[in-house]
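> can you look at this prediction? I've put the sequence above it.
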Amino acid sequence: MSKAKDFLVEIGTEELPPKALQNLASAFLESMRNNLEKELLDYESMKSFATPRRLAIVVRSLETKQRSCETQQKGPPVSIAFNKEGEPTKAALAFAEKCGVTLDEIGRKKTKDGEWLFFSKPEVGKSAEMLVPRIVEKALASLPIPRRMRWGNCGEEFVRPVQWIIMLHGKQVIPTKMFEVISGQKTQGHRVHSVGAIKIASPNAYEKTLKSKGFVIADFTERKNQIINAVNQAAKKVGGKPIADDTLFEEVTGLTEWPVPVTGSFDQGFLTLPKEVIIATLTSHQRYFPIADSVGKLLPRFITLANLNSPEPDRIRYGNERVIHARLADAKFFWEMDQKKPLEKYSETLKKIVYQQDLGTVHDQTNRLVAIAESLARQQEINPDNIIRAARLSKCDLVTGLVGEFPELQGTMGSYYAKISGEEADVAIAIGEQYLPRFSGDALPLSVTGKIIAVADKLNTLAGIFSLGKIPTGNKDPFGLRRAALGIVRILIEGNLELDVNNAINDAMAQQPCAANDGKLDTAPLFNFIMERSKTYFLETHPNFRSDIFDAVRSCQPTSLLDFQARLEAVEKFTKLKEAPHLAAATKRTVNILHKTEYSHSNNEVDRKLFDNESEITLYENLQAAQQDIEPLIQQRAYSDSLLRLAALQTSIDQFFDSVLVMVEDKTIRDNRLALLSQLSIVFRTVADISLLRDIKG
């Protein structure tokens, strides 16, 4: 084994996009790991580093050469390579020539398919110095960069212009050229605190050297944790707690290399603005951290992170306070101007905004939403008045000044303006809840009206885009349709909302312009799309649910997700019964017999007079009794009790298969027995298709 040395690669760039920095670093690390393993270059561990101006990886104990290996070439079968007299045929000689050796050097190998000629050739490992530059190139090329840049005379593309490259194996520079930059061992430190290039003596010294000489905390996680602690301590000093989520902390981490907290304040008069407006102004525009007291009330204070240790922190504070004063003054102006007319009056402006080509304007989209929401309300057998009103006003805030400035406040501002305009509280709340959940793990609508509007809005979006044939493929989902579908699933299940999904899709599709012009649209793709999202949801939120359990239930085509969940829970319990393995095996046997005989289910009448075996009679009678017992249970969705009742059939089913030959020569008797099995198959599909269950241990 060759002597291993630490390896460092650093790609120095102009400022990288802060929101994407962590993803870029993770993807770079994963790709390097995969490519090193693919090239048989052994190493101990690796760690990534990411700052606004660099992506880097240190690989511990990277071998200087590939592992040696053998390449094998498979030749013709021995039966073809040699004739009956044992003489080599043309096939054997051609294979030896292809391998560049004599026939004596060709070996043989026995496989399950017979004995074949094989040739094994040892491969000497290539040096890391030769392989690593190409490995890094591949890793950088595979990064998830939506839009790559070109600069100067460089023919290659990257997320930002590349300024320097370090490639060190031990203390030795690996020479290469990428992005018109020649690799070396010098990096750049902080733009203010560090002057000139900094030499990295070895990969092991990289992180420490950047921190001590370059005033750069290269470790993203360390920098983020330092920011979190600094922000919490600064907020505590002024008697509050920061309002921030992980996304804001990650973005600020991606903006700084040497973070220093600065606490500022703003005019207390701005606290008359809605809380969400102040938070959006501070976080979205400025990446500041708002501060709230112990009961969640906003304080006129904020925390920002300077990217340097200034000798005059008060000047930094004053500059940030001036900026935020102007921002909040703008927000207050929009807030006051938006209230000069009722929310409903903004509806006419929606006619001027195109929603999507071939789907008309936002006003048209709203009309469709109203129709879908009313249909859902009638399915729920509730008064549709507030639902229709909330749907009608739901998009009006899109053309207000504040939402134009802060798009993330759509719905929220509509709720405020609805209250100010004198709308009923239920209507205003529903307008604020219409976009929930916005992301994975987000809160759900609490009001019934809000649930209906949120489901209707997502169905309207899905139906519209599906009607245009723009179904998500691969990782591409520009309209957020997967998120919308999963939102529907969560609202229906976690919000305990009973709804026939298939009927709701039919109603939504019927409202789309394409349906009006060309007739009825195919609703199956959208139904299947939502069901696939429901599968993801169920398998992720219920550890005991398996893919085969989901498939078994889906085969029965329940269209209510609450009904679907009840069936899943019942089948999952059923798989633990001691009778379950026998019943599943018997059901599969039944299905196979019916399938092989291509038996038609159109006539399942069983003639008891044709029975000539006591086991037939017993199974028939027990099956009839079970059918009568489970029918009311199915109506009550008492699926566990239904399956328990079916489990009682195990003995009579086993006895039937042990003592009865189904495929007898007499067609009349054979068809009668097939009819009995057909009835049995149907009964065992009332809750789920038990034959689809796998690996049942009972």
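Good, I have the coordinates.
> alpha carbons only for contacts and neighbour counts from here, please
Will do.
> which residues are in contact with whatever helix or strand residue 300 lives in?
Assigning secondary structure by DSSP states H and E places residue 300 in strand 298-306. With contacts defined as CA atoms under 8 Å, 6 or more residues apart in numbering, strand 298-306 is touched by 227, 231, 234-235, 240, 252, 256, 258-268, 271, 275, 282, 287-293, 316.
> then this one, side by side with the first:
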Amino acid sequence: MSTILFELGSEELPPKSLKPLRDSLKASVETQLQDANISYDSLKVMAAPRRLSLLIEGISDKQPDRVEQKRGPAVKAAYDAEGKPTRAAEGFAKGLGIDVSELMTIETDKGDYIGYELTVQGQETTELLPNIFQNALDNLPIAKRMRSGASREEFVRPVKWLVLMQDNQVIEASIQGLQAGNETLGHRYHSPQPIVIPHANEYESALEAAKVIVDFDRRQQLIVEGVKKLSAEVNADAIVPQDLLDEVTALVDLPVALRASFEERFLQVPQEALISTMQADQKYFCLTDKEGKLQPYFIFISNIESKDPSQVVSGNEKVVRPRLADAEFFFLQDQKQPLIEMAESLKNRVFQDKLGTIWEKSERIASLAAFIATTFKEQNITAYSDIDVEQTKRAAMLSKADLTSTLVGEFPELQGIAGTYYARLNGEPETIAAAVEEQYLPKFSGDVLPQTAIGICLALADRLDTLVGIFGIDQAPTGSKDPFSLRRSAIGVLRILIEKKLPINLKVLIEQAVANYQGKLADEQKTLTQVMEFINSRYRAMYTEQGISVDSIQAVLAINPHLPLDFDQRLHAVSEFRNLPQAATLAEINKRVANILAKSEGQVGESVDESLLTEDAEKILYQALSKAKTEVAPLQADAQYNQILQSLATLEAPLTGFFDNVMVNSEDEALKANRLTLLKQVRELFLTVADVGELQI
């Protein structure tokens, strides 16, 4: 049992890729060691700007010996009638380098075969490791590899040195065209000279002495602690996105957190613009107060221990000032014209070649958003019934105006956000200003939804208009290609209607969106059908993430509900129903009833003739069905789907008795027709909630 150290040194690795490279290296080596049957106590992968390394402790010195069973031809083919070996047997034995007499018989369920058990000596671990590490490097997730100089070896960056040791000894090997040694390099500035690693166990401490914290996770923790400490000193909270934190961790060997400041005058600029440029361009951590308002400070992570940190702080303040000044200039420049004039410029901006300009899209959004707002009023949806339809139209016409602004031109991620600032500066009502930003919500899976009534109308109208338009010109998503993010749009529509508890008919909204294109779409009915099917197909992605089974989703989709909120209520009722003890039997019976009715000839009647109920089992079922109908009617009016299915669960015993004792396809046509009608009523009663015959319990 020993310790193995592997380190590949290179030029600075791409910071956004460092963590994935580390994780991939770990997974690959673990898998290969397992496949090679090499045991070890622990495996640690480390990553820093100029290196990827592995430390494997308690690793076995060799593979265990193993027995391999070689199987040859069938016994019948290996020996003749007199029991003498045939050429087939002799050839098999010769190939293994043994005498025919050493062969054995292997019994299988497909017959007996000749064979031989071969003992394979385990290889030394040090013989296997170079190939394991090289394979792991070859399989790293590198989008584009490069060659350095005349070397034929490829890697994400030019490689510089290689360490491969077993305890205190170098393992002779060549990986990535480099010969293994025991020398590494420390910090590029603090410790540029080669360092000899005396023992694999001393790797981390030797590098730390050379000002390199080689463990990615430890380096990240030091950054987090430093940022937290410096932000607390000014009573602020740091904005620390995980992606940015990972990238900064990958940029430094020796993290030193420092706090700097900028002029307060820049705080008049939308803070989202300031935060965006400081995070994306400078890799700074911005600070806010407890209410989330940006403060005139930022924290950066230096890669050196400066003798005069104030000089480093001053340098970063000088670097960031022009970027903040640019954002300030764009913001002030945009204010020279009101938002409504910016919107006029949209008449010259194309949304899509076949679908017209963004101005035309804004007009369609205004029309559809006003339709939705009117629906809120007509249906008296309590939380939103006081919505102002005229303000909704104006918000829609202003919603895309900021796309023409210089601020959004520089910071595309601020679309909507910039418009909200400009709307407030123009004195627009807060309901309109807030809606301009909320139109884009939710932006991603799990994102917040729009909060205001007008924001909800814009968010729905914008997405539905895009869905209808793109499907209408036959540009629907295919495979992984979805340039207009229609899948995300469809899920956004469903989430808003469901989570905001809006009992609105989706088909009606899509019909209105189609009508707004005023003949631009080649086949309006086809577009309506395709968009409905596409949005309905998103239910599966939404709900399987929540742990709901696919067959439950299919059971509700089978009745094609047009209200997403209603779909959600039915689905949760079905999910609870499937846990009932009667569920499995009722699912099978519903499937059977559906098949019987599908095969029946002619029209099945609507009402049961009690005088034709001759068997006790069918009478019992009819009485139970009549009782269930009475119980279900008021529940159905209030969409109490849970209670409906619990009530219908009482039909299990009568239905089981019916199928055990009654012949549906009686020779008497009148009896047969009456029994089919009885089953049709059973089927229709269950379909008031879902097709439970789709359930696989």
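Nice, thanks for sending it over. Because the structure is predicted, anything quoted here is derived from the model rather than measured.
> TM-score for these two?
The TM-score (TM-score structural alignment, normalised by the length of structure 2) is 0.85; 683 aligned residues with a CA RMSD of 3.8 Å.
> sorry, back to before: quick one: the strand holding residue 300 of structure 1 aligns where in structure 2?
On structure 2, the counterpart of strand 298-306 of structure 1 by TM-score structural alignment is residues 294-302.
> from the contacts of strand 298-306 of structure 1, which would you call buried?
Listed as buried from the contacts of strand 298-306 of structure 1 are 227, 231, 234-235, 240, 252, 256, 258-266, 271, 282, 287-293, 316; burial here means 16 or more other CA atoms under 10 Å.
> re earlier: in strands only, show me the contacts of strand 298-306 of structure 1.
In strands, judged by DSSP state E, the following of these are found: 260, 261, 262, 263, 264, 265, 289, 290, 291, 292.
> what does the fifth one correspond to in structure 2?
It stands for residue 264 of structure 1. So residue 264 of structure 1 corresponds to residue 260, using TM-score structural alignment.
> show me what contacts residue 100 of structure 2?
Residue 100 of structure 2 sits in contact with 85, 89, 90, 93, 94, where contact means CA under 8 Å, 6+ apart.
> my error: substitute residue 463 of structure 2 in the last question.
For residue 463 of structure 2, the contact set (CA under 8 Å, 6+ apart) comprises 489, 490, 492, 493.
> and those as TSV, adding distance to residue 80 of structure 2, neighbour count and secondary structure?
Formatted as TSV, the contacts of residue 463 of structure 2 follow (distance: CA to CA, whole Å; neighbours: other CA atoms under 10 Å; DSSP: H, G, I helix; E, B strand; the rest coil):
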residue	distance to residue 80 of structure 2	neighbour count	secondary structure
489	73	24	helix
490	72	23	helix
492	74	27	helix
493	76	22	helix
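> farthest pair within those?
The span of these, defined through CA to CA, is set by 489 and 493 at 6.3 Å.
> what do those two both touch?
With contacts defined as CA under 8 Å, 6+ apart, the residues adjacent to both residue 489 of structure 2 and residue 493 are 463, 464.
> thinking again about what came up before, mean per-residue distance, the match of strand 298-306 of structure 1 to structure 1?
Its aligned residues in structure 1 lie a mean 2.1 Å from stretch 294-302 of structure 2 after superposition (mean CA distance after the TM-score superposition for structure 1).
> can you tell me the closest non-neighbouring residue to the residue minimising distance to the centre of structure 2?
With distances taken as CA atoms, centre = their mean, residue 445 lies nearest the centre of structure 2, 7.6 Å away. Leaving aside its sequence neighbours, residue 445 of structure 2 sits nearest to residue 488 (CA to CA, 6 or more residues apart in numbering; 7.9 Å).
> same check on residue 565 of structure 2?
Closest residue to residue 565 of structure 2 apart from its sequence neighbours, by CA to CA, 6+ apart: residue 498 at 4.5 Å.
> residue contacts, the counterpart of residue 647 of structure 2 in structure 1?
Using TM-score structural alignment, the equivalent of residue 647 of structure 2 in structure 1 is residue 645. By CA under 8 Å, 6+ apart, the contact list for residue 645 of structure 1 reads 626, 629, 630.
> specify the local secondary structure of the first one.
Put plainly, it is residue 626 of structure 1. Under DSSP: H, G, I helix; E, B strand; the rest coil, the three-state class of residue 626 of structure 1 is helix.
> how about it, what does it touch?
645, 646.
> how much space is there between the residue mapped onto it from structure 2 and residue 589 of structure 2?
The alignment partner of residue 626 of structure 1 in structure 2, by TM-score structural alignment, is residue 628. As judged by CA to CA, to the nearest Å, residue 628 of structure 2 and residue 589 of structure 2 stand 17 Å apart.
> ok so, going back, so the match of residue 647 of structure 2 is in which element?
Residue 645 of structure 1 is part of helix 639-647 when elements are defined by DSSP H and E.
> what about that helix, how far off from structure 2?
If you overlay the two and look at helix 639-647 of structure 1, the average distance to its match in structure 2 is 1.2 Å (mean CA distance after the TM-score superposition for structure 1).
> what's the burial count for the aligned partner of residue 14 of structure 1 in structure 2?
By TM-score structural alignment, residue 14 of structure 1 lines up with residue 11 in structure 2. Residue 11 of structure 2 has 14 neighbours, counted by other CA atoms under 10 Å.
> what do you get for the one 4 residues further on?
Other residues near residue 15 of structure 2 come to 17 when the count uses other CA under 10 Å.
> how near is it to residue 302 of structure 2?
15 Å.
> so how far is residue 495 of structure 2 from the residue nearest to the centre of structure 2?
According to CA to CA, residue 445 of structure 2 stands 10 Å off from residue 495 of structure 2.
> could you pull out the helices for the stretch 401-550 of structure 1?
401-405, 412-420, 425-433, 448-467, 481-494, 501-510, 513-518, 524-541, 547-554 (DSSP state H, counting those that start in this stretch).
> fine by me, thanks again.
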